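Colleague: Quick check, what structure comes out for this input:
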Amino acid sequence: MLLLYNLGLRIYVFLIYIASFFNNKAKLWLKGRSNIQYQKFDKSAWFHFASLGEFEQGLPVLAGFRSAHSGTAIVITFFSPSGYEIRKNTPLADAVYYLPLDTAANARHFIDAIQPTIAVFTKYEYWYHYFYELNQKNVPLFVISGIFRPNQVFFKWYGDLYRRMLGFVTHFFVQDENSKNLLQNIHITNVSVSGDTRFDRVWANAQAPKPFPLIEEFTKGSKVFIAGSTWPEDEELLVQLIKTHPDWKFVIAPHEIKEDKISKLISLLPSNSAMRYSDVSNLKSQISDLKIIVIDNIGMLSSLYQYGQVAYIGGGFGVGIHNILEAAAFGLPAIFGPNYKKFKEARDLVSLELAVSINNAAELKNTFSYLTNDDRLKSISQKIKDYVKENTGATGMILEYLDNY
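Modeller: Next up is the predicted model:
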């Protein structure tokens, strides 16, 4: 099985190489892993994140650890360019790298260089050789905000190698009882239900969000719909909604902000009613006269929700929705496409009737009308905030446990 695992990784790299000729993300993935010179440490704490979303999820624990253990060097690794390229200069780390390909030699070389005394992986990412090497060197390994589902390879008859990986983990902090039960069914009992650290992250952000004066001026005195991390499939529906609700203002933050993507979106919107955020500061007339602002940069979305009443979360017509909790922390009821079942918080909010999944433009229109009833919106908003607040606390629990190591 290990032979097949190693072969699979090499096939994956070959496919990335082919893709790199026409895909910039694949090109960055390869370039970032070539000729890496690792800084050597006498000891360090190693935090690994698959991508930017996992970084944001693990950030409360990372920041808390940094504060409590300022004398310990912190090394961060990312699997994906979307995490590394945006957070490679984070002040929370002494060194940031792409995670080298999971081979036995790479694992030994990397771990010998950084000399970790603790390793923390957030939510996903299980790499056999890295886990094995940490285990051989008696380095405690923790998985935080873990989430498990019955259809994962760990629980299949052919998942023996992946179950062995789980056996190298010192302790799991999982999001829910279902994940704990699944692990216990395969005889893994070193598990605590801590919840999801993202709740701590978004709640803290909502208490002191970053202000955006231009957006504040644009939204002043208006009802505002915030659409976050949208894809073209989402935007096609939103364009129809915008045309039928001229009394609302809309802020759209696309997931991809390449020039061609932004230009196409602008072209679909009602003429002379939309503007890119980067151009708003040059607007000669009153910003309040605009109806739509399209965000063409990264880093604003988590605080943009403070200016809205209702949110649309993109990705639900693709592989899955993006971060719904950023909007929920501000009390915004969320609308999203049908692919949300992988996300516990989305399932929770739908079951509580505090969020709605839609399949088409007609359902979006009806849901929007339902949610924007003033009395209903006020009641829902408070319930959503209560849901987020009640689920905070994972960070403190995890940090207290890590302090023992």
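Colleague: drop to CA atoms for contacts and neighbour counts, all remaining ones
Modeller: Will do.
Colleague: Residue 231 and residue 336, how far apart?
Modeller: 11 Å (Cα to Cα, to the nearest Å).
Colleague: cool, residue 8 as well?
Modeller: 34 Å.
Colleague: ditto for residue 224
Modeller: 17 Å.
Colleague: These two: which has the busier surroundings?
Modeller: More crowded of residue 224 and residue 336, by other Cα atoms under 10 Å: residue 336, with 27 against 22.
Colleague: got the contact list for that one?
Modeller: Residue 336 is in contact with 312-316, 321, 356-358, counting by Cα atoms under 8 Å, 6 or more residues apart in numbering.
Colleague: Proceed likewise with the subsequent sequence, for comparison:
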Amino acid sequence: MIARYIYTLIFYLAIPLVMIRLFYRALKSPAYWPRIPERFGVTPSPMLHNSIWVHAVSVGETIAAVPLIKQLQQRYPESSVVITTMTPTGSARVSALLGDSVFHVYSPYDLPVAINAFLKRIQPKLLIIMETELWPNTIYACSQRSIPVVLANARLSEKSAAGYQRFGPLTQPMLGALSKVVAQSQADADRFLALGLNSAQIQVSGSIKFDISISETLQDQSRRLKDHWTGKGKKLIWIAASTREGEDATILRAFEQLAERWPNLLLLLVPRHPERFKQVAELSRRAGFNTMLRSSADTLSEQTQVIIGDTMGELLLFYGCADIAFVGGSLVDTGGHNMLEAAAWGLPIITGESNFNFAEISQLLQANSALVTVNDSESLAEQVGLFIDSPEHRSETGDRAKAVIASNRGSLDRLLDAINEFM
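Modeller: Model (predicted):
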């Protein structure tokens, strides 16, 4: 209790710095401006009652949550679904994939005044937190109101577990207030147990990210866009997706080596965060590449070499246009991003060596010869070149990735059964 009070006091004292950071981010990404009040629990929502609150931090968690949310809407039509995210990219995915079928706002900060105002507004009967977004005051406020809290599709890397362990007096009461933890793997479950979670609170279901589905509409959209970009198959597309700062220069150096041998190769470069779109486009131009923005009205020409994916909510569409995928956040020490979207399209997948956020998925893909790891521009160019050189190798590797998806489905049903205990 004392640890949570100290944490709360520090958070309140940090509010001026938080506001400066918000204003700074809003200058770089104007989408932040009109929604700053949501961070403090001030929402435009009507008063709700017995809603289901689903919290997903950003893009990956949001995409994973969509099949779950659709099932919740079918099973419990009397309950409105409220989904909160923390980033503009996550928000864009909610709008693109769920539209007006849910009420969406940014998650309030973990301050009692903000959380209490938000809970009063939406009156949830259940909070479902995707993966590992644990906030002491939010969980405490729910427990005080007898609102069950389910940690769904839960994962906990060794690095994150070590961080929580350092704050044991804060972590243990928070974990004790959780109603259920539905973990992706036994390794994740073991880390939660080592932090003090009661074994009766946890079960292993597998990752619901394996339950990804690609609609026929999206498949048709991808085919049309790919035909447009490649002149109906005259070019190959290498996608470098969800790249982080520090990776783009490496990718462009690799592309420079590849373009000398395969001038018809297109690089589709998709930065993770929207505030970096223009920066990455300029980096590509300075490297000497004919560069086009996806959002621009410019027509793709024979000379176009790099397309910057500078739109929100289209990554799954972009994967459908690609022939080879590199998944970012893995050449820098950020732990990687979700590889299963590329796998669902049957793409051969390359990543860097930093994949601790998706350790089990990475190991599973590697064990099935569906994932290749690299560590610099030379090894990246070499692996992409091998896939370009051999359509058979490309196809077989992609098929193995798709087979991993198919053989690991079913986690969503197990998660829904666990949630049903609290409905």
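Colleague: Overlay the chains and give the TM-score.
Modeller: Here the TM-score for the pair of chains, by TM-score structural alignment, normalised by the length of structure 1, is 0.87; 400 aligned residues with a Cα RMSD of 2.9 Å.
Colleague: So which of the contacts of residue 336 of structure 1 are in strands?
Modeller: Residues from these lying in strands, with DSSP state E as the criterion: 312-313, 356-357.
Colleague: Include distance to residue 60 of structure 1 and neighbour count when you put these into TSV, please.
Modeller: Shown next, in TSV, are these (distance: Cα to Cα, whole Å; neighbours: other Cα atoms under 10 Å):
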residue	distance to residue 60 of structure 1	neighbour count
312	25	28
313	23	25
356	28	23
357	29	21
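Colleague: Map residue 391 of structure 1 onto structure 2.
Modeller: Using TM-score structural alignment, the partner of residue 391 of structure 1 in structure 2 is residue 408.
Colleague: Could you check how far its match is from residue 25 of structure 2?
Modeller: Distance from residue 408 of structure 2 to residue 25 of structure 2, by Cα to Cα: 39 Å.
Colleague: Same question for residue 66 of structure 2.
Modeller: Distance from residue 66 of structure 2 to residue 25 of structure 2, by Cα to Cα: 27 Å.
Colleague: Tell me which of the two has more neighbours.
Modeller: Remark: of residue 66 of structure 2 and residue 25, residue 66 carries more neighbours, 18 against 15, as counted by other Cα under 10 Å.
Colleague: Could you say which helix or strand holds residue 228 of structure 1?
Modeller: strand 223-230 (DSSP states H and E).
Colleague: so where in structure 2 does that strand end up aligned?
Modeller: Strand 223-230 of structure 1 covers residues 236-243 of structure 2 once aligned (TM-score structural alignment).
Colleague: How about the helix or strand harbouring residue 217 of structure 1, which residues are buried there?
Modeller: Using DSSP H and E, residue 217 of structure 1 maps to helix 213-219. For helix 213-219 of structure 1, the neighbour count (16 or more other Cα atoms under 10 Å) marks 215, 218-219 as buried.
Colleague: Mean distance between the strand holding residue 228 of structure 1 and structure 2 after superposition?
Modeller: Following superposition, strand 223-230 of structure 1 is found to deviate from structure 2 by 1.9 Å on average (mean Cα distance after the TM-score superposition for structure 1).
Colleague: Show me what secondary structure element comes after that strand.
Modeller: Following strand 223-230 of structure 1 toward the C-terminus (DSSP H and E): helix 232-243.
Colleague: Show me what that next one is packed up against.
Modeller: Judged by 3 or more Cα pairs under 8 Å, 6 or more residues apart in numbering; DSSP states H and E, the packing partners of helix 232-243 of structure 1 are helix 361-371.
Colleague: distance between the helix it packs on and the chain's centre?
Modeller: 26 Å (Cα atoms, centre = their mean, to the nearest Å).
Colleague: again with stretch 82-94 of structure 2
Modeller: 10 Å.
Colleague: And the strands in the stretch 101-250 of structure 1, which stretches?
Modeller: 116-122, 141-146, 171-174, 191-193, 223-230, 248-254 (DSSP state E, counting those that start in this stretch).
Colleague: you'd agree residue 361 of structure 2 is in a helix?
Modeller: Yes. Assigned with DSSP: H, G, I helix; E, B strand; the rest coil, residue 361 of structure 2 falls within a helix.
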